[in-house]
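>>> next come a sequence and a model predicted from it.
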Amino acid sequence: MSDLTCPHCHTELPHSANTCHGCQAEVEYGVPSSAFILLLITAIFIGVATRNMSLGGWVALTAILVCGSVALTSLFANRIAFKR
């Protein structure tokens, strides 16, 4: 893996860094937490909408969570974000 360059202070960092050594910006890899929270809220909403969490609701909730998690993980596989 190649080194990363901080967009804030232009310090070179190894790919496994959690914070920038120059400006202390946090380095996030992968799926943002907000995407998983939105997926959970969507799954619960659809599950409840299908006859007040009957068996079909639980199946829908589980399917959305599993498929959505797989989709988010592959969609954000190469994401690297620097946050101050």
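That came in fine, so what should we check first? Numbers count the residues shown, from 1 in each chain.
>>> alpha carbons only for contacts and neighbour counts from here, please
Noted.
>>> any idea which helix is longest in the chain?
Across the chain, the longest stretch assigned as helix under DSSP state H is helix 55-75.
>>> buried stuff in it?
Neighbour-count burial for helix 55-75 flags Gly57, Trp58, Ala60, Leu61, Thr62, Ile64, Leu65, Gly68, Ser69, Leu72, Thr73 (criterion: 16 or more other Cα atoms under 10 Å).
>>> now do the strands in the chain.
Listed in chain order, the strands of the chain (DSSP state E) span 4-5, 12-13, 26-29, 80-83.
>>> try this one side by side with the last:
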Amino acid sequence: MNRTHYKCSYCDTGVLRAARFCPGCQAELHCGAPVGLYLFALVAAIAIGAACSSALPEAESWAGWLIGLAAWVAGWGLLDWLYANHVTFRRNRTDRPDA
């Protein structure tokens, strides 16, 4: 397949990048990183911000949270970059291929 199409992992049908469902088997397309990784990046950024904030003097503790915010933005951007071309096809267990 070329850059404008994906190949369905269930029925081998070519699927346009802008599509939400496979026209062959109606599997749903999910693009990008899993949501759990974004949540992990958020929790890690909060932990980094809290650690940096507690390590700094009280008058400058806001800088620790700024570092945490920067870590969150960097983590989000890294996930978007790493999973830019990642696509998964999902079907409900009740879905059956056409016979």
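Great, that's in hand. Predicted model only: the values in this text are computed from it and were never measured.
>>> TM value for the aligned chains?
For this chain pair, the superposition-based TM-score is 0.79 by TM-score structural alignment, normalised by the length of the first structure; 83 aligned residues with a Cα RMSD of 1.9 Å.
>>> follow-up on the earlier one: so the longest helix of the first structure corresponds to what in the second structure?
Aligning helix 55-75 of the first structure against the second structure (TM-score structural alignment) gives residues 62-82.
>>> coming back round to it: of the buried residues of helix 55-75 of the first structure, closest to Val48 of the first structure?
Using Cα to Cα, Gly57 comes nearest to Val48 of the first structure of those, at 6.3 Å.
>>> show the contacting residues for that closest one.
If you count contacts by Cα atoms under 8 Å, 6 or more residues apart in numbering, Gly57 of the first structure has them with Ile46, Gly47, Val48, Ala49, Thr50, Arg51.
>>> repeat the analysis, applying 10 Å as the threshold.
By Cα atoms under 10 Å, 6 or more residues apart in numbering, the contact set of Gly57 of the first structure is Ala43, Ile44, Phe45, Ile46, Gly47, Val48, Ala49, Thr50, Arg51, Ala63.
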